[in-house]
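Undergrad: dropping a prediction and its sequence here:
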Amino acid sequence: MESPFAPPVVESDVDLRPYNSFGLPAKARRLVRIRSEADLRWVVNHPDWGRASKFILGGGSNLVLTRDLQPLVLKVEVPGRRLLDAGDDWIVEAGAGERWHDLVMWSLEQGVGGLENLALIPGTVGAAPVQNIGAYGVELKDRFECLDTLDLMSGRLVSLDKAACHFGYRDSVFKQHLAGRSVILRVRFRCPKRWVPELGYLDLQRAQEAAGIAQPTPAQVADWVMAIRRAKLPDPAVIGNAGSFFKNPIVTAEACRAVIAREPHIVHYPLDDGRCKLAAGWLIDACGWKGKSVGGAGVYEKQALVLVNRGEARGGEVLTLAQAIQASVFARFGVQLEPEPVVV
């Protein structure tokens, strides 16, 4: 016999510093933890909370908080992992509240390869499709199968496939017209049983050469990825940050040639459609920002693409620093940098 449903508790004045990887000070006036579909339906059907404005919070690894949150915060903590046999592939399913890196490690423990290039990316499984996370030659969309999301207006549970998610570069339908309108509950990934390593990224090729391993396992590739990330990026548990703060700008071939004419050493990557991706970190570093600070917010000494909390930083300081970097890069290169994190 199933135990009766116990509705979630609506908490008041919740400190959000533990729930954003920057460690920025802010409070949620009201917060409810969503650990199941039933919890979310309780909120949607509640006579008061159902009509209230809402803010969806996952792992907080892609968030800059500049103020307290007045909407009802839905802290998504849905657990669960499952492995399904799909013939030539494995389907890896996980609750939206699972930590992303834990899922990657768990899938490797099950003997399933495919997610290893995305190891050590902070955040939750439910937030990963929103951002279409990517690293070292692989994006989430390359392994994505489908997800279950609940519409906050109708209460309808919908399964969305890759096409419906409209994945783009660090973008998806959840950052566009579904922003704040639906909550992801579960995500599924398709991983081929005939695994082939993705080693196109230069640093991975160097790691492979150094190891002298011609045919690595998924776990070995994951080890290389984690070593590369740890060498370049700060651990949010030690130094508050949101990972790469700016997207690598994509410009036309003509604009790329104009920048190269002025800066022959600029790091850039030609794309299949004729456009060019510029390395945002290189642009920022060239403007002299590495190691600089505004109040408690600073640019990481080892990677100019990462902004960090040097201690007691406030969201406004992070935003001021980011805007100063944008203005500096635009003045020198004529390139507009776009932030990756959501600024609230």
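TA: Perfect, thanks for sending it.
Undergrad: alpha carbons only for contacts and neighbour counts from here, please
TA: Fine.
Undergrad: where's N309 relative to S61, distance?
TA: Look at N309 and S61: by CA to CA, to the nearest Å, they are 13 Å apart.
Undergrad: overlap in contacts of the two?
TA: Where contact means CA atoms under 8 Å, 6 or more residues apart in numbering, the residues bridging N309 and S61 through contact with each are F22, N241.
Undergrad: now the helices for the stretch 51-200 of the chain?
TA: With DSSP state H, counting those that start in this stretch as the definition, the stretch 51-200 of the chain shows helices at residue ranges 100-109, 127-131, 162-165.
Undergrad: closest to L24 out of those?
TA: Taking CA to CA as the criterion, helix 127-131 is the member of those that comes nearest to L24, at 18.9 Å.
Undergrad: ok, back up a step: so of the helices of the stretch 51-200 of the chain, which one's packed in deepest?
TA: Among the helices of the stretch 51-200 of the chain, judged by mean count of other CA atoms under 10 Å, the one packed with the most neighbours on average is helix 127-131 (a mean of 24).
Undergrad: pasting the second one now:
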Amino acid sequence: MDFIQQKDLSCFNTLGLKSLANNYISLCNIKDLSGISDLLKPGVPYFILGGGSNVVLSEQIDQIVVHNQLKGIHLVQETDGAWFVEAAAGENWHDFVVNCIRQGWYGLENLALIPGTVGAAPVQNIGAYGVEVKDRLESVVAYDPLTQTEQVFNNEQCRFAYRDSIFKHEEGKGLIITAVRFRLPKQWVPVLSYSDLQQYEGARPQLTPQAILEAVCDIRRRKLPDPKVTGNAGSFFKNPIVPAQQYWQLKAQFQDLVAYEQPDSRYKLAAGWMIDQCGWKGRQLGNAGVHARQALVIVNTGKACAADIIAIARAIADDVMKKFGVLLEPEPVFVAARH
């Protein structure tokens, strides 16, 4: 375990924000958890950092930053119906997906190229192109540094919802996720509910898991900026879900409104479409801007700090509220200077 004071986190967040942690712990070995517990006493604020792809870091962070870099992937169990694969929380998510496909463990291909780590995936219940992590997740192993105990959460106990889980709430956000176990069915069924993937299906006689992975990567690269080139945190706002009555009222006013009916008869509105209608696509405010091809993505135009990101996010949300009467909620976690 490395304990460092005054650690530069600029290269540890995909927005590329300049940030300095007063106290930083690098967690690379599961055996170091007990030592971390000695530092994270009750009342001592701390923050768990993964791949930095879903965070807005302030310029100086007073909380102890625990950087989860645990590594390891292995097949835990094989049954007649499924493979059970476990990955350590610090594994790169996309690399893990690619590894699974190479091994013949299918089911995660629609989630390819999502930035971040395996441990962060259940926190946000990441999803793309018709699949969410909850659809494939068996369990989550987490460590409570305050009680020095390990807990295993099954799928139901994770309380998954749209971009949400128990790990984003008081009961679970202080836990250090150490590993995630996935159940990948042997009877593979491609998920092609999104029109972008259906276009690929029409161009090929058969879509294999590898072909879907490549298609998803191609789509994402065309639509989304590479954080290594342009600082960003992916989709910045959740797609708001509204009651049917509100949807129909909006539909009467905005005939081109983009929305998707949900199983409970509510509607998920396309936040990117609303932001675009408010004139934000390609627009800049201070040192931050909105991507020219995807209105859901806020980008660092070069020298942005957390205040710049917060300012443009608020301006966008205000405009959407004024025009549509709909509240936009950010996806990233905001890590303030003080807890």
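TA: That came through fine. All of these numbers come straight from a predicted model, not from anything done at the bench.
Undergrad: circling back: turn the helices of the stretch 51-200 of the first structure into JSON lines, columns for distance to V335 of the first structure.
TA: Below are these laid out as JSON lines (distance: least, CA to CA, whole Å):
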{"stretch": "helix 100-109", "distance to V335 of the first structure": "32"}
{"stretch": "helix 127-131", "distance to V335 of the first structure": "22"}
{"stretch": "helix 162-165", "distance to V335 of the first structure": "28"}
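Undergrad: of these, which is nearest D85 of the first structure?
TA: Taking the helices of the stretch 51-200 of the first structure one by one with CA to CA, helix 100-109 is closest: 13.0 Å.
Undergrad: corresponding residues in the second structure for that closest one?
TA: With the alignment judged by TM-score structural alignment, the segment of the second structure matched to helix 100-109 of the first structure spans residues 93-102.
Undergrad: and for stretch 321-341 of the first structure?
TA: The aligned range for stretch 321-341 of the first structure in the second structure is 312-332, by TM-score structural alignment.
Undergrad: list the contacts of the matching stretch.
TA: When contacts are defined by CA under 8 Å, 6+ apart, stretch 312-332 of the second structure is touched by residues 54-56, 163, 233, 235-240, 250, 271, 274-275, 278, 280, 285, 288-289, 298.
Undergrad: buried among these? Make that a PyMOL selection.
TA: To isolate in PyMOL the members of the contacts of stretch 312-332 of the second structure that are buried, counting by 16 or more other CA atoms under 10 Å, one can use:
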select buried, resi 54+55+56+163+233+235+236+237+238+239+240+250+271+274+275+278+280+288+289+298
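Undergrad: re the thing from before, of all the helices of the stretch 51-200 of the first structure, which one is nearest E116 of the first structure?
TA: Nearest of the helices of the stretch 51-200 of the first structure to E116 of the first structure, taken as CA to CA: helix 100-109 at 6.3 Å.
Undergrad: tell me how many other residues crowd P264 of the first structure.
TA: For P264 of the first structure, the tally of surrounding residues (other CA atoms under 10 Å) stands at 10.
Undergrad: got it, and the one 3 residues further on?
TA: Residues within reach of V267 of the first structure, counting by other CA under 10 Å, total 14.
Undergrad: wait, it sits on A279?
TA: Yes: applying CA atoms under 8 Å as the test, V267 of the first structure and A279 come out as touching, 5.5 Å apart.
Undergrad: which one of the helices of the stretch 51-200 of the first structure lies nearest to W195 of the first structure?
TA: For these, proximity to W195 of the first structure was assessed by CA to CA; helix 100-109 is nearest, at 11.8 Å.
Undergrad: trace V258 of the second structure over to the first structure, please.
TA: Residue correspondence to the first structure (TM-score structural alignment): V258 of the second structure is matched to V267.
Undergrad: what sits against F144 of the first structure?
TA: By CA under 8 Å, 6+ apart, the contact set of F144 of the first structure is K162, R188, F189, R190.
Undergrad: equivalent range in the second structure for stretch 141-148 of the first structure?
TA: Under TM-score structural alignment, stretch 141-148 of the first structure corresponds to residues 134-141 of the second structure.
Undergrad: N309 and S61 of the first structure: who's more crowded?
TA: N309 (27 against 24).
Undergrad: mind checking how far the match of V258 of the second structure is from E198 of the first structure?
TA: From V267 of the first structure across to E198 of the first structure, the span is 21 Å (CA to CA).
Undergrad: what does L63 of the first structure give?
TA: L63 of the first structure sits 29 Å away from E198 of the first structure, taking CA to CA as the criterion.
Undergrad: burial check on the equivalent of I36 of the second structure over in the first structure, number of neighbours?
TA: Per TM-score structural alignment, the equivalent position to I36 of the second structure in the first structure is V43. Neighbour count of V43 of the first structure, defined by other CA under 10 Å: 23.
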